[in-house]
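Trainee: curious how this folds, go ahead:
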Amino acid sequence: MQTIQANGYSVLFGEKEYETLNDFIATNNYSSLFILVDSHTNELCLLRFLSFLATDKTIEIIEIESGETEKNISTCVEIWSVLTELGADRKTLMLNIGGGVITDIGGFVASTFKRGIDFINIPTTLLAMVDASIGGKNGVDLGNLKNQIGVINVPKTVLIDTEYLSTLPQNEMRSGLAEMLKHGLIFDANYWAQFKDLSQTDFADFDSLIHRSIEIKNEIVMQDPTENGIRKALNFGHTLGHAIESYFLENETKKTLLHGEAIAAGMVLESYISWQKGLLTQEEYNEIKKTINAIFETILFEENDLPPIFDLLIHDKKNEYGKIQFALLDGIGKIKINQEVDNELIIKSFADYKK
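Mentor: Okay, here's the model as predicted:
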């Protein structure tokens, strides 16, 4: 699969690219290597990675617990402390092996330790491959608020090895699929069409679908690295999706949602809003809702769930001057950013979602 050139780094594909990775490490003469994993990737993925890693440099492994609840500043402090205790310096390289939590927090830790050390992402989940590890966003949650603290700083490279996907349960694969669906909806109607009937999708060629998804995100990020304009398109489904995800994370009576599960609901809700604002046809909206609902279970919302979800909306990072900003579909394959939506229409979107 062809290498994708991003802003200041490359996205490498396939087993043979471990040689490229080894050459990069040798050429840059790093003083030591620190590998960040969580408890799952330590058990299921690290051995495969180490079997391809060829270096005489000192290697240290840092393991954290798995899950979104670990993506906080306290975990960063623990990692910074370990780096310090084990003698990491400005010429240390950090290798982040895991899903979106690991690439987000690993990139943030590396970007801030001693004012910045190099890091490389090796994503092991579908979500991290097509979204979290690409584009240079690194950070942590603030309480239950998603990604409130962070920096935009690109890795030295990203290595995509889809063999790691064999370690994932079905719900984690679906979670990543949500971002792939989003990429089609906002940018490429032909790509979206490949997912309209999953029974007709050739998953033998799934690597090419992953490759195209990364291409789409990269094309958008290349135009707007710091999210002042078109990069906001990538937030389609995330304004409501992140609020839903945060609410279900903090509420002990609710089952915690995977990121993609919340974003799938957010895409249906925001597609309804797009339709009601005259940006989508009813047929397009019905197609989107039918396709997403065929893949993801409908989330049960009670009437008393909406006020706290609305309260969380104000913390969305796209908001400006206290106003909630949405990225809405302008037909399938196109997007309109900086769209204001009133609460009455959001309430209607939840009512329609339940149908």
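Trainee: every contact and neighbour count from this point should use C-alpha atoms.
Mentor: OK.
Trainee: Three-state assignment for residue 48, please.
Mentor: Taken by DSSP: H, G, I helix; E, B strand; the rest coil, the conformation at residue 48 corresponds to helix.
Trainee: next: the one 3 residues further on.
Mentor: In terms of secondary structure, residue 51 is helix; the call rests on three-state DSSP.
Trainee: the residue nearest to the spatial centre of the chain - nearest residue in space that isn't next to it in sequence?
Mentor: The structure's the chain has its C-alpha centroid closest to residue 132; by CA atoms, centre = their mean the separation is 3.1 Å. Residue nearest to residue 132 in three dimensions, not counting chain neighbours: residue 100, with 5.1 Å by CA to CA, 6 or more residues apart in numbering.
Trainee: from residue 30, how far out is the one you found?
Mentor: Residue 100 is 25 Å from residue 30, where distance means CA to CA, to the nearest Å.
Trainee: and residue 89, by the same measure?
Mentor: Residue 89 is 10 Å from residue 30, by CA to CA.
Trainee: one more, for comparison:
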Amino acid sequence: MQSIQANGYPIHFNEKAYEALNLHLKENKYSNLFILVDSNTNESCLPNLLPLLETDLNIEIIEFEAGESNKNIETCVQIWNVLTELGADRKTLIINLGGGVVTDLGGFVASTFKRGIDFINIPTTLLAMVDASVGGKNGVDLGNLKNQIGVINVPSLVLIDTQYLETLSQNEMRSGLAEMLKHGLIYDKNYWEQFLDLKAIDFADFDQLIYRSVEIKNEIVTQDPTEKNIRKSLNFGHTLGHAIESYFLENENKTTLLHGEAIAVGMILESYIALHKNLISKAEYHQIKASLKSIYETIIFEDNDIEPILDLLIHDKKNEYGTIQFALIEGIGKIKINQSVENELILNAFEDYKS
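Mentor: Here you go, the predicted structure:
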């Protein structure tokens, strides 16, 4: 697959990825190399990567415990301390090998250590391949609030090797699929329609679907790197989805949701809102709802869950002047940003989702 040129860095795929990585190591005089992994990728992915590295650099592995609950500033402090103790300097390179938690946190650690050192993202989950590792967003959660602390700073390279997907569970694959479905809904109707019958998809061609998803995200981000305008379209399903994800993360009586599971709910809810703001047709809404519910289990919301979820909306990063801003689809394949939505319509969306 042909490499994609993003804003200030290339995205390489499969066999080309390691050729590009080793050339990069050869051409840049790094002092040492750190590979950041979580407890999952240390076991299942690192053994695949290490034999492919052609370098005489001293390599150190830094591992932290897997899971969204560890994507916080405390983990960053521990990693900054390890980097310092092991002699990292301004010419150190960090490779982030993992899913979205690793690439988000690792990019933030690298961007802030000694005011910024080079980093490379090697995403190992479908979600990270099509979303988290691309676009230059790096950061951590603040308590249960998603991605409240962070910077926009691009990696030196992104390397996508789809063989890592063999390490994932079906739930993790579905989680990543939600972002691919989102890309179709906001940008490319034909792409969305390829997913309407999952049984008909030849998964030998799945690499091409991943490629198109990365292409869509990159096309949007390239137009608006710092999210002042069209990049907000990527937040479709995330305004409510992030609030739901945060609520289930902090509530000990709830089973923590994967990112894509929460975003799938968010896309249904926000499609309902789009319907009642006359932005999509009933047929489009029913197609979206039926398609997503056929892939993702229906999440149970009790009556006393909704108000605390709505309270979390005020912390959404798109909000301006205290007003909650939504990105809503305007027909499948198009988007309308900066949409304000009254609470009553959000409550009605939850009622419809439960039906």
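Trainee: any idea what the TM-score is?
Mentor: The TM-score (TM-score structural alignment, normalised by the length of the first structure) is 1.00; 355 aligned residues with a CA RMSD of 0.4 Å.
Trainee: that older thread, higher neighbour count, residue 100 and residue 30 of the first structure?
Mentor: Neighbours per residue, other CA atoms under 10 Å: of residue 100 of the first structure and residue 30, the larger number sits with residue 100, 26 against 17.
Trainee: could I get the contacting residues of the more buried one?
Mentor: The contact partners of residue 100 of the first structure, by CA atoms under 8 Å, 6 or more residues apart in numbering, come to 123, 125, 127-128, 132-133.
Trainee: ok, and the residue of the second structure most remote from its centre, which helix or strand is that part of?
Mentor: Ranked by distance from the centre of the second structure (CA atoms, centre = their mean), the top residue is residue 56, with 32.7 Å. Using DSSP states H and E, residue 56 of the second structure falls within no helix or strand.
Trainee: measure it to residue 25 of the second structure for me?
Mentor: Taking CA to CA, one finds residue 56 of the second structure at 10 Å from residue 25 of the second structure.
Trainee: what do you get for residue 264 of the second structure?
Mentor: 39 Å.
Trainee: try residue 289 of the second structure
Mentor: Counting by CA to CA, the gap from residue 289 of the second structure to residue 25 of the second structure is 47 Å.
Trainee: burial of residue 321 of the first structure, as a residue count?
Mentor: 6.
Trainee: same question for residue 95 of the first structure.
Mentor: Neighbour count of residue 95 of the first structure, defined by other CA under 10 Å: 24.
Trainee: go on, the one 4 residues further on?
Mentor: Using other CA under 10 Å, residue 99 of the first structure is surrounded by 26 other residues.
Trainee: and residue 128 of the second structure, by the same measure?
Mentor: When neighbours are defined as other CA under 10 Å, residue 128 of the second structure has 23 of them.
Trainee: since we're on residue 346 of the second structure, how many residues are nearby?
Mentor: Neighbours of residue 346 of the second structure (other CA under 10 Å): 18.
Trainee: next one: residue 303 of the second structure
Mentor: Applying other CA under 10 Å, we find 9 residues neighbouring residue 303 of the second structure.
Trainee: try residue 190 of the first structure
Mentor: There are 12 residues near residue 190 of the first structure, going by other CA under 10 Å.
Trainee: that one and residue 46 of the first structure, how far apart?
Mentor: Here residue 190 of the first structure is placed at a distance of 36 Å from residue 46 of the first structure (CA to CA).
Trainee: then residue 209 of the first structure?
Mentor: From residue 209 of the first structure to residue 46 of the first structure the distance is 25 Å (CA to CA).
Trainee: quick one: which of the two has more around it?
Mentor: residue 46 (20 against 17).
Trainee: wait, the more buried one touches residue 97, no?
Mentor: Yes. Contact criterion CA atoms under 8 Å: residue 46 of the first structure and residue 97 qualify, at 7.5 Å.
Trainee: quickly list what's touching both of these two.
Mentor: residue 37.
Trainee: any idea how far the helix or strand containing residue 261 of the second structure is from the chain center?
Mentor: In this structure, residue 261 of the second structure is located in helix 259-276 according to DSSP H and E. In terms of CA atoms, centre = their mean, to the nearest Å, the centre of helix 259-276 of the second structure is found 16 Å from the chain centre.
Trainee: stretch 257-267 of the second structure too?
Mentor: Counting by CA atoms, centre = their mean, stretch 257-267 of the second structure comes out at 11 Å from the chain centroid.
Trainee: check stretch 253-271 of the second structure too.
Mentor: For stretch 253-271 of the second structure, the distance to the chain centre is 14 Å (CA atoms, centre = their mean).
Trainee: kindly report the same for stretch 137-145 of the second structure.
Mentor: Relative to its parent chain, stretch 137-145 of the second structure has a centroid offset of 12 Å by CA atoms, centre = their mean.
Trainee: check contacts around the residue lying closest to residue 215 of the first structure once chain neighbours are set aside.
Mentor: Nearest residue to residue 215 of the first structure, sequence neighbours excluded (CA to CA, 6+ apart): residue 4, at 7.1 Å. Residue 4 of the first structure makes contacts with 10-12, 215, as judged by CA under 8 Å, 6+ apart.
Trainee: switch the cut-off to 7 Å
Mentor: Listed by CA atoms under 7 Å, 6 or more residues apart in numbering, the contact partners of residue 4 of the first structure are 10-12.
Trainee: do residue 91 of the second structure as well
Mentor: Applying CA under 7 Å, 6+ apart, the residues near residue 91 of the second structure are 30-31, 117.
Trainee: for stretch 189-197 of the first structure, buried residues please.
Mentor: Across stretch 189-197 of the first structure, burial judged by 16 or more other CA atoms under 10 Å covers 191-193, 195-196.
Trainee: repeat that for stretch 120-132 of the first structure.
Mentor: Those would be 120-132, for stretch 120-132 of the first structure by 16+ other CA under 10 Å.
Trainee: now do that stretch: distance from first to last residue.
Mentor: Note: stretch 120-132 of the first structure ends 13 Å apart using CA to CA.
Trainee: isn't residue 18 of the first structure right up against residue 51?
Mentor: No. Assessed by CA atoms under 7 Å, residue 18 of the first structure is found out of contact with residue 51, at 10.0 Å.
Trainee: compare those two (neighbour count), which wins?
Mentor: Legend: neighbour count by other CA under 10 Å for residue 18 of the first structure and residue 51, higher for residue 18 (20 against 9).
Trainee: skipping its backbone neighbours, what lies nearest the more buried one in space?
Mentor: Nearest non-adjacent residue to residue 18 of the first structure, counting by CA to CA, 6+ apart: residue 52, 6.2 Å away.
Trainee: cool, and residue 301 of the second structure?
Mentor: residue 354 (7.6 Å).
Trainee: with residue 317 of the first structure instead?
Mentor: residue 148 (7.4 Å).
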